[in-house]
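>>> pasting the structure only:
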């Protein structure tokens, strides 16, 4: 019976050539996960929803007129955010977006943040208003600013202001600084 198995095995292997190299093919090299995630995200965005400035309106986070805003980028220390919330980091610039259209507010905000970057501003106040609307809809500018700032590369975090600086109608924004005059981020 063993001879039959051996002869069957040899018959099956007839015409098979031995492998000339002893290295295994492990497949293609692993791709860079960050690059892949960026490409996937870019592919999923609709072209008309993203402006040149990079601030997208595709997914706007709706917030209420009295909602407290608070957001911190990864790596921002909670102590810094606590100081920001308590108004202990002086704001060096202020922007008022009251009464603007969404498009005008976006352009104004982008220009303001670019100027703040040039001037090495650490903290700024942005007044977006509460826009308590008779039709019951959420405040447009407040919701958009909340969404846009999360996307901006210069923004480390933001939180609603103290009452004396505008309360839930304004936010303190903590900005990145580049190395200048011995100061660090």
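It's in. Treat the numbers as computed from the prediction; the structure is a model and nothing was measured.
>>> Going by C-alpha atoms from here, please, whenever you check contacts or count neighbours.
Noted.
>>> which residues sit in contact with the most centrally placed residue in the chain?
Centroid check for the chain by CA atoms, centre = their mean gives residue 151 as the closest residue, at 3.7 Å. For residue 151, the contact set (CA atoms under 8 Å, 6 or more residues apart in numbering) comprises 54-56.
>>> now the residues you listed in CSV, with secondary structure?
Shown next, in CSV, are those (DSSP: H, G, I helix; E, B strand; the rest coil):
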residue, secondary structure
54, coil
55, coil
56, strand
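>>> between the residues you listed, which is nearest residue 155?
Closest approach to residue 155 among these (CA to CA): residue 55, at 12.4 Å.
>>> The closest one touches residue 152, doesn't it?
Yes - between residue 55 and residue 152 there is a contact at 7.1 Å, judged by CA atoms under 8 Å.
>>> For these two, indicate the residue with more neighbours.
Neighbours per residue, other CA atoms under 10 Å: of residue 55 and residue 152, the larger number sits with residue 55, 20 against 15.
>>> now that one, nearest residue through space, not along the chain?
Distances taken as CA to CA, 6 or more residues apart in numbering put residue 148 closest to residue 55, at 5.5 Å, once the chain neighbours are dropped.
>>> Next up, a structure to set beside the first:
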């Protein structure tokens, strides 16, 4: 007869039973541990100056000069350009010359031609110039509209316009003064003033009433002297 196998101990059976249970259960996925973050570098604190440091700095900076105001002027070419002065006195003088050159006290109606258009020509200008001016022989190069302006405003504007015309060598221009229908008592005050002012200007050679297509009784066509002829006439005056 075979000898009988002794029964295992109770503790061994319990361990074997636990092992079988663990083998039957599904294996769970291993969780990777999170990486450990790098250590945060410590912020280096700025050293606080001590009383000894301040005393050392004051001793080292003794005798230093402030650089806000330089003792030496900047080099040539780097100096800021001074602002241009406003010629207020020159502007006042020019305005006074314009006013004096076109007086309101001078009545020159007796110098007008006796035709229906009340034209005017300077002494030495032939009558054929007026005929050419009426027929549009010269092209109107520019114009100024004085309609609606007060007397002083119109006089100053006309003076400035004639100066510009002389500089730009305009020979034929149109001056719109209006018919005066909106004036008190419906009298064309500005119309008479403009004719008188033009006769007092040396650069004006002649003028005629504009054709109906160019403004009719509300405008004048003005013939101007060239800038070169103005220079010659000024230089030929006695006393120069």
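Received it, and whenever you're ready, just let me know what you need. Keep in mind that what you see is a predicted model, and the values were worked out from it rather than measured.
>>> Report the TM-score for the pair.
TM-score for the superposed chains, counting by TM-score structural alignment, normalised by the length of the first structure: 0.63, backed by 126 aligned residues with a CA RMSD of 1.9 Å.
>>> returning to what we had before: okay, the contacts of residue 151 of the first structure in TSV with distance to residue 109 of the first structure next?
Output for those, formatted as TSV (distance: CA to CA, whole Å):
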residue	distance to residue 109 of the first structure
54	12
55	10
56	13
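>>> Which position in the first structure pairs with residue 220 of the second structure?
Per TM-score structural alignment, the equivalent position to residue 220 of the second structure in the first structure is residue 171.
>>> Just checking the distance from the one helix or strand that match maps to to the centre of its chain.
Per DSSP states H and E, residue 171 of the first structure falls inside strand 170-175. From the chain centre to the centre of strand 170-175 of the first structure is a distance of 16 Å (CA atoms, centre = their mean, to the nearest Å).
>>> got the angle for the host helix or strand of residue 128 of the second structure vs strand 219-224?
If you go by DSSP H and E, residue 128 of the second structure is part of helix 127-135. If you take axes from the mean of the first three to the mean of the last three CA atoms, to 10 degrees, helix 127-135 of the second structure sits at 130 degrees to strand 219-224.
>>> Name the residues that touch helix 127-135 of the second structure?
Contacts of helix 127-135 of the second structure (CA under 8 Å, 6+ apart): 119-121, 138, 206-211, 221, 223.
>>> List the buried residues of it.
129-130, 133-134 (16 or more other CA atoms under 10 Å).
>>> matching residues in the first structure for it?
Going by TM-score structural alignment, helix 127-135 of the second structure sits over residues 78-86 in the first structure.
>>> Give me the subset of the contacts of helix 127-135 of the second structure lying in strands.
If you go by DSSP state E, the contacts of helix 127-135 of the second structure have 120-121, 206-209, 221, 223 in strands.
>>> can you confirm residue 175 of the second structure is in a strand?
Yes - residue state for residue 175 of the second structure (three-state DSSP) corresponds to a strand.
>>> In the first structure, what residue corresponds to it?
So, by TM-score structural alignment, residue 175 of the second structure is matched to residue 126.
>>> Look up the closest residue to its match, ignoring the ones flanking it.
That would be residue 95: by CA to CA, 6+ apart, it lies 4.8 Å from residue 126 of the first structure.
>>> who touches the one you found in this structure?
Taking CA under 8 Å, 6+ apart, one finds 109, 112, 124-127 in contact with residue 95 of the first structure.
>>> May I ask which two of these are separated the most?
112 and 127 (12.4 Å).
>>> Those two - which one has more neighbours?
Of the pair residue 112 of the first structure and residue 127, residue 127 is the one with more neighbours under other CA under 10 Å, namely 24 against 17.
>>> Now the more buried one: closest residue in space, sequence neighbours ignored.
residue 170 (4.1 Å).
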